[in-house]
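Student: Just to be clear, the model below is a prediction. Sequence and coordinates:
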Amino acid sequence: MFRRLFPLVAFGFLSLAGATAHAAEAPVRERIAFNADWRFHKEAFRENEFLKGDAGRSGPADQPNAQPGFDDSAWRKLSVPHDWGIEGPFRQEYPNDTGKLPWWGTAWYRKHFTLPATDAGRRVYLDIDGAMSNAQVWINGRHVGGWPYGYASWRVDLTPHVKPGGANVVAVRLDNPPASSRWYPGGGIYRNVWLVKTAPVHVAQYGTFVTTPLVTKASATVNVEVTLDNRGADAEVQVATEIYALDGAGKRTGPAVASKAPASPWKAPAGHQVQLTQALTVANPRLWSTAAPQRYVAVTTVTDKGRVVDVVETPFGIRTIAFDAERGFLLNGTRLTINGVCQHHDLGALGAAINVRALERQLEILREMGVNAIRTSHNPPAPELLDLADRLGFVVVAEAFDIWGLKKTPNDYHLHFAEWHEKDLRAMIRRDRNHPSVIAWSIGNEIVEQGAREGWKVAARLSEIARGEDSTRPTTAAYNHVGSGYNGFQNAVDVFGYNYKPHEYAKFHEHAPHIPLLGSETASTVSSRGEYFFPVSDDQSKGQANFHVSSYDLSAPPWASPPDKEFRGQDDNPFVAGEFVWTGFDYLGEPTPYNSDSTNLLNFTDPAQRQRMAQQLDSLKKIAVPSRSSYFGIVDLAGFKKDRFYLYQARWRPELPMAHLLPHWNWPERVGQITPVHLYTSGDEAELFLNGQSLGRKKRGPREYRLRWDDVVYQPGTLQAVAYKDGKRWAEDTVRTTGKPAKLLLSADRQAIRADGDDLSFVTVTIADKDGRPVPRSGNRVKFTLSGPGDIIATDNGDPTSFESFQSRERNAFNGLALAIVRTRAGQAGKLVLTATADGLGSAKVMLESKGP
């Protein structure tokens, strides 16, 4: 054991315990959901406000809206998490790249609450998991702090100004400047809010840090570092820790598997923090892995003169991680190829407002594809994402920044970097370092400093900060400038990440054979679900029409490539740890190739090529782009799988018998014309049949990842592929020419949902012919109604060119599919019936049930 003392002023209001727990006798610590019953007001929109480029910083000066006597009765009543931008309206004249939604502006949130008189003498904190952005907080008219970075989690201390036994008002002002993001950031208090109450002596914010420095099959050493925060008088405290195994739901499974009884009392001087470490041993540890995400919880109990004053629970996992320059990434000593995707933080039709079930659904779909890793692009994630990754078994690269001191947009994070980068980086790592899923800290993405002579020094400083907070995980960064591998940046991080550089893997490894290498961002293939354009070309700049991109999966921006090229790069260079594909899901904003995003010019080392690209991007700024969302996703914005899903599934789940044919087979205008057919399969050869006639059997050659029949002449009927593996029948797929749309089919991802006001059911509508076969090119308009204790909170169809409100109860199907999202009402159990109707197709119903706890 050792002890260190820190004055409490060291981190201001960055002092929050990391978890919720209750002693048996009394709630010595309370962490109360503080999401309900807020009042919201967004200041009037100023014409052309988004063109001014005014960051509009909000300071701590007294504001009428912050005063307790201010009349907010006319303000809108709502619950957070809340994203005002997703409510729209969509407007064509909004900037091209950020979703066509009004996410910028200034807004206020106010909440009235009463504290019981028994809270006198306790510390009271407000914890905000994320607010976009430039937040300032008042309690009872007194300014108590704030935080500019919209992706950070932070706390303010309400204690000096709250009134136990009386009425209180907390006010939050957000100032979300225009031109501050390259993608859709959302606006508002978009993550969860908590009211935390503790004794004066308590475990500090993020005040437990669990590490496992020695792990064998027989035992694991578990070190629990505890930081105590004394906001009261001098005290002498004792600290004890018990470790319990958790089941898949996060519940304890039996008695403690290890414990450390309190030693002699520790002196905790008033106004200081005390840090101590306890070492425990767990026999026969259950290791956390992606295949078996087994976890433990460390329960830390603090007593003062025999009285329990704090109890904190810290979930963690026992596992070992390592990046090796020759073997890639090792989890528990065994290579785990990183089959990863990059994910932005928005949840499609739900916007940026966090919802655990929506996140869980995304991960379930990605897991089906074979994904085992997530890169949080390009910012600290919601805490709930890491909780889910721990429980479901995903490894995570947690990323801190997209910008350092040099800007990408006029009002982005470069305005805050000098003052806030250390606070933001430390806050992210301290919050997230107990998650077994986190395997690396990314200090930046495609930062402009890559081209600066001494830019590597910034990277080195950020890595130094990260290692000071957590020496158990490596640092990394995502570099898109080829020169970053040779100009000093490669030595500033522990694991080097290349974006879109499979052709550089061998050269980099020869130059720096001691540095582990990762495909930190790959492919960036673009496609629209269910859209196919002819003729089919291997020129990746082709395949575009009507502001859509062909789903033959051969199209990509100039800096990127189809998936096949990245696959070859990794197969030729097996020392590469794996890849993070851009992106798992489509996201709001950045509708490449129909946008004016110029940040990737660093990918072009040839000056003439860079100039031509700059001119092309400049011309796009003059185009009114009818696109709201990206085309990069392997899954579309509504959560429907694109063809590419099966190309990655074939590679990442080779043990799964699967075959997927494309395109669909409804082409009446193409009778007699060449219509290429591609097959994605985990088999090694396949035979193609059209109306029972063989069109040939093909075997996949070395470094081939799809089977192609490029000379198929279209005839309506049945197209069938039979795949083989090692000469044996393995899997098959069939596509048929369908009849006309005749009916609707409804299917819910879950029919039983919790009556907690947050749980969701995602209901898919399929336009089908009379035989129940999906009609691929149909776009019938579907109307939704719901009966029972729930609400339709959003609809979508995955069409990146659709500007219809996500809150609309009507939606055109896009290539045969549409989506309705149903949410329960808190405390209201019962039956729900969702009905979909379409002219000429009748109606269809799906039964749901909202159940109590």
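Tutor: Happy to help now that I have it.

Student: Could you use CA atoms for every contact and neighbour count after this?
Tutor: Noted.

Student: Tell me which residues touch Pro148, please.
Tutor: Each residue near Pro148 by C-alpha atoms under 8 Å, 6 or more residues apart in numbering is listed here: Ser133, Asn134, Ala135, His416.

Student: one more time with 6 Å
Tutor: By C-alpha atoms under 6 Å, 6 or more residues apart in numbering, the contact set of Pro148 is Ser133, Asn134, Ala135.

Student: Quick check: Phe645 is in a helix.
Tutor: Yes - counting by DSSP: H, G, I helix; E, B strand; the rest coil, Phe645 falls inside a helix.

Student: Distance of it relative to Glu368?
Tutor: When distance is defined by C-alpha to C-alpha, to the nearest Å, Phe645 is 9 Å away from Glu368.

Student: end-to-end on stretch 293-311?
Tutor: Stretch 293-311: ends 25 Å apart by C-alpha to C-alpha.

Student: wait, Ser761 sits on Leu819?
Tutor: No - in this structure, Ser761 is not within contact of Leu819 by C-alpha atoms under 6 Å, at 10.3 Å.

Student: And Thr476, how close does it get to Val495?
Tutor: Look at Thr476 and Val495: by C-alpha to C-alpha, they are 5 Å apart.

Student: What of Leu554?
Tutor: Counting by C-alpha to C-alpha, the gap from Leu554 to Val495 is 30 Å.

Student: Which one's more surrounded, the two?
Tutor: Shown here are Leu554 and Val495; by other C-alpha atoms under 10 Å, Val495 has more neighbours (27 against 22).

Student: which SS state does the closest residue to Ala240 other than its chain neighbours fall under?
Tutor: Spatial nearest neighbour of Ala240, chain neighbours left out: Pro262 (4.6 Å); criterion: C-alpha to C-alpha, 6 or more residues apart in numbering. Following three-state DSSP, Pro262 is assigned to coil.

Student: buried ones in stretch 98-117?
Tutor: Of the residues in stretch 98-117, 98-111 count as buried by neighbour count, 16 or more other C-alpha atoms under 10 Å.

Student: Oops, could you answer that again for stretch 613-630 instead?
Tutor: Neighbour counts over stretch 613-630 (16+ other C-alpha under 10 Å) mark Met613, Ala614, Leu617, Leu620, Lys621, Val625, Pro626, Ser627, Arg628, Ser629, Ser630 as buried.

Student: So which of those residues are in helices?
Tutor: Met613, Ala614, Leu617, Leu620 (DSSP state H).

Student: Against that first model, consider the following:
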Amino acid sequence: MRSFTAPRARARLATSVACLIMAGVAPAVAHDAREVTVLDAGWRFTAEDVENAVAPDFADAQWAQVSVPHSWNRVGYYKHDLGGTNTAATVDKRLGVGWYRLHFATPEGAKGKRHWLEFDAASRVAKVWLNGTYLGEHRGGFSRFRLDATAAMKPDGDNVLVVRVDNTQPKAGSSTADVLPLSGDFFVHGGLYRPVRLVTTAPLHIDLADAGGTGIRATTVKAEKDQAQVDLVVRVANDAAKAAKASVKVSLVDREGREAASALVPSMLAPGKTAEVAAKLTVASPHLWQGTADPYLYDLVTQVIQGDGTVSDEVRQPYGLRTMAFDPDRGFLLNGLPYRLRGVGYHQDRDGKGWAISRADVAEDIATLRDMGANTIRLTHYQHGQDVHDLADRAGIVVWDEIPLVSVWTLGGSKVADPALVANAKAQLTELVRQNQNHAASAIWSIANEVDFGNSIPSFMFGGADGREVDPMPLLNELQKTAKALDPSRPTALATCCEARAFGSEVSIPTTAVAADLGGANRYFGWYFGKPGDLGPHLDGLRAKRPQQPLAVTEYGAGGALTMHTDNVLGGPVDSRGAAQPEEYESHIHETALAQLDARPWLYATWLWNSFDFATTVRTEGDAQDINTKGLIAYDHKTRKDAFWFYKANWNAAPMVHITSKRYTQRAYPVTDVKVYSNTASTELLLNGRSLGVKSDCPQKACVWTGVRLDEGSNALVARGVHAGGTIEDSANWMLAAETAKHFLIDAGALMAAKSEGRILGSDNWFEGGNAASLDKPADYGKPAVPTAITGTNDRGALATYRTGTFSYRVPVADGRYKVTLWFATHAMQKPGTFDVKSGKKALLRKFQPAIPASGAVAEAKVITIKAKGGLSLDFVSGTSDARVSMIEIEKLR
């Protein structure tokens, strides 16, 4: 890859030459100063920690042949054939050492040049040798780093590059104990998972030792309709033995190849030194970067021009002219105007590849998120690569950048962060800023995520000292000072988990939000704690505590399993750390959250969690293993869950309709509600060709047809939306088995119905009042639920859950006589007590006392005949104890 190979580039060079002539400087001439060779093919790899592998003549023929990007890890799979290709047989969760070796030729004309090996990432610690010479080590798995290979490079012929990587889980005394992240709810893949290059330059060049950055620091200090101003600092290295008289030329070139602004700064450069050259660009009538509406980019061209007019080095990078600000009342301001940021959190792994993804993969992700309507991405919980930043620039997507300080910052019972860990955190922050500060999209430097657990930290993150005794503020204050020194033009932020949540008196939570400029709240009301409707009032409370600090919601959401479904999202408690994570409940959380967020325009941004399912070995949940199921799109980055379409209906103006619960094909009840996400002017629903009515102006673009009676057999649903340009349709097909059409089998207290031999149960539905409960011990992180044995039934799973308190059922059966079987399950620890069951004024069971076994749990059934008119009523009335029922069977009598 050489400079000035494209016709457009040659045209720009001609413009540069003309400008230099007009300035009275010897013109720059065509050059061959910087050459970049991508080192992607021909690598050898072994997962064994071998000896003597650094020797150039080491025999590596038996090692695996791989290409880079590469990772040996494959983590996370579904227990079905939707959404991914990983299986239990193909996963590789090994943490440890891997070796890479590559033979490559010295570039032609290398004599007198400087050579750098550039790694876009190596996880998580890398040591590098060239031709047997040790070049150095990099500690941190997410940032670009370069090593000077000039002295070790052969003047011609074959070179042998050797890299040892190590992604060992950090523990006290381990090889990675001082390398962030120490913990986290995501898997740290190993390998050379981003590109590797050889960069060759002239001795006089733009600095390649600037913490992996470009050596150019550009800041837009003004961006208005009539004028924009950019302040620049260019680091120029003179690796020659003599002083050099040179000039630094910086220019902004528009899409048509015209130079919009330029500056030429003469400089005398001492031998063996690196100097900083300052410049300013003033652009008249600039074309501003306006987010997704108009993400206009100039080319920022920086040249080092020697005294004879030759260009000894050049760096060309896209650059957007814009200003960003954050206001506690007005939210986010782009170029001085309010601009609502609505987006997603994003992890970089995907099914079948782990972290070794391509630019095309990232481009597909960006296109998917723009299709949903997102205009911002929170890059979590570590530094992401240049591809996503480049593509965000081009798409107009505003980016939150973050370092991997996640939850834990001490090991082995230490109460203070190790000095080496503090140094590593500051180094990773420095690399994050230097490598991304010229991106128009980059808006925020995040210095931490969820370091405010205090002594409530989840068990899977243990490894540090007692949270009550570990204070995160000293480390956060150090990082705040570092970030402001590196780039005072951008605000800092951090994401909190726990402040102002309802904990017990024994829980101590530090207030960390004050350590950064901006606040960010990760809050999972209705999932891990509280109720869905608690989110808005909670945010109001946080704002009241710090009215001058801009606030965002940095995470909210719920798990959603592709193969799990519910008939009523309120039917029972969600299993946030276990199996019961129906797709419909994920949508419910997002629907309730978005309404509360939209009502608070002072939030500078909202980032839902998460864009895509991702790998994490602390979870066994939903229908997946080692996958966090909160993504709106599955691990394959293609299969879209219902919640994705909810946001698309609300965030993307392009006409769309989407029938929800499509994957719930085998229906449990003959009567159901049908929900359609639609942003069209009106939407009609048809069932087997029959119109069920037209709806318009549906709240939150969610249209619901209630009490739809399905046909026995196949049910073809069509949603037809009418918009200004015509119509758009979506379809689904549900099946109602003949036996199911005749029965209502209600699994009381269950969000997701249990499996039953030979028949389909429905989840709890048509109830009013009461509370859901279970005889089983719930799941926890990576630990399955513990079932309770129940005698007297073949439907243990259904009878383990129950509804309790005073409550009623109004089941929409057709008029007629019905056999109703009420099932009750009790355990030996239950206290005796009676309750009544009625149907309207008719008493069905008086002062009923379910059987209490001497040990364990037992089930019993009561069979009742009821005549129903206008539906079937069942009223459970507490007496000396709360009423309860575990399962209700309703069968029509002839």
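Tutor: Looks like it arrived, so ask away. This one's a predicted model, so the numbers in the text were calculated from it and none came from an experiment.

Student: higher neighbour count, Ser761 and Leu819 of the first structure?
Tutor: The neighbour comparison of Ser761 of the first structure against Leu819 (other C-alpha under 10 Å) goes to Leu819, with 28 against 25.

Student: host element of the closest residue to that one other than its chain neighbours?
Tutor: Nearest residue to Leu819 of the first structure in three dimensions, chain neighbours excluded: Thr764, at 4.7 Å (C-alpha to C-alpha, 6+ apart). For Thr764 of the first structure, the host element (DSSP states H and E) is strand 760-768.

Student: how about that strand, which residues of the second structure does it hit?
Tutor: Across the second structure, nothing matches strand 760-768 of the first structure (TM-score structural alignment).

Student: Packing partners of whichever helix or strand comes after that strand?
Tutor: Next along the chain after strand 760-768 of the first structure, taking DSSP H and E as the criterion, comes strand 781-787. Secondary-structure packing of strand 781-787 of the first structure (3 or more C-alpha pairs under 6 Å, 6 or more residues apart in numbering; DSSP states H and E): strand 810-812, strand 830-838.

Student: Could you find the counterpart of Ala868 of the second structure in the first structure?
Tutor: Under the alignment (TM-score structural alignment), Ala868 of the second structure maps onto no residue.

Student: Now do Ala868 of the second structure against Gln437 of the second structure, distance only.
Tutor: With C-alpha to C-alpha as the criterion, Ala868 of the second structure and Gln437 of the second structure are 70 Å apart.

Student: before we move on, what about Gln386 of the second structure?
Tutor: From Gln386 of the second structure to Gln437 of the second structure the distance is 11 Å (C-alpha to C-alpha).

Student: about what we covered before: from the buried residues of stretch 98-117 of the first structure, which ones fall inside strands?
Tutor: Gly105, Thr106, Ala107, Trp108, Tyr109, Arg110, Lys111 (DSSP state E).

Student: and the nearest residue to the second one once chain neighbours are set aside, which of the three is it?
Tutor: The shortest distance from Thr106 of the first structure to any non-neighbouring residue, by C-alpha to C-alpha, 6+ apart, is to Asp175 (4.4 Å). When states are read from three-state DSSP, the local structure at Asp175 of the first structure comes out as strand.

Student: which residue in the second structure lines up with Asp175 of the first structure?
Tutor: Per TM-score structural alignment, Asp175 of the first structure is aligned with Asp166.

Student: ditto for Thr212 of the first structure
Tutor: Aligned partner of Thr212 of the first structure by TM-score structural alignment: Thr220.

Student: Work out for me the element its match sits within.
Tutor: Here Thr220 of the second structure is assigned to strand 216-223, by DSSP H and E.

Student: how much does that strand stray from the first structure?
Tutor: Compared with the first structure after the fit, strand 216-223 of the second structure shows a mean deviation of 1.2 Å (mean C-alpha distance after the TM-score superposition for the first structure).

Student: Contacts only, for the residue nearest the centre of the second structure.
Tutor: In the second structure, the C-alpha nearest the mean C-alpha coordinate belongs to Tyr346, at 2.5 Å (C-alpha atoms, centre = their mean). Contacts for Tyr346 of the second structure (C-alpha under 6 Å, 6+ apart) come out as Leu379, Thr380, Ser611.

Student: Switch those residues over to a markdown table; also include distance to Trp116 of the second structure.
Tutor: Shown next, in a markdown table, are those (distance: C-alpha to C-alpha, whole Å):
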| residue | distance to Trp116 of the second structure |
| --- | --- |
| Leu379 | 28 |
| Thr380 | 29 |
| Ser611 | 36 |
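
Student: Any of those residues buried? List them.
Tutor: The neighbour-count test (16+ other C-alpha under 10 Å) applied to the contacts of Tyr346 of the second structure identifies Leu379, Thr380, Ser611 as buried.

Student: Let's see which of the residues you listed end up in helices.
Tutor: Using DSSP H, none of those sit in helices.

Student: List the ones among those that fall in strands.
Tutor: Filtering these for strands - DSSP E - leaves Leu379.

Student: Determine the longest helix present in the second structure.
Tutor: The second structure, longest helix under DSSP H: helix 419-436.

Student: one step back: pick out whichever of Phe645 and Glu368 of the first structure has more residues nearby.
Tutor: Remark: of Phe645 of the first structure and Glu368, Phe645 carries more neighbours, 21 against 14, as counted by other C-alpha under 10 Å.

Student: residue contacts, the nearest residue in space to that one that is not next to it in sequence?
Tutor: Distance criterion C-alpha to C-alpha, 6+ apart; nearest residue to Phe645 of the first structure, sequence neighbours excluded, is Ile634 at 5.4 Å. Each residue near Ile634 of the first structure by C-alpha under 6 Å, 6+ apart is listed here: Gly584, Phe585, Lys642, Arg644, Phe645.
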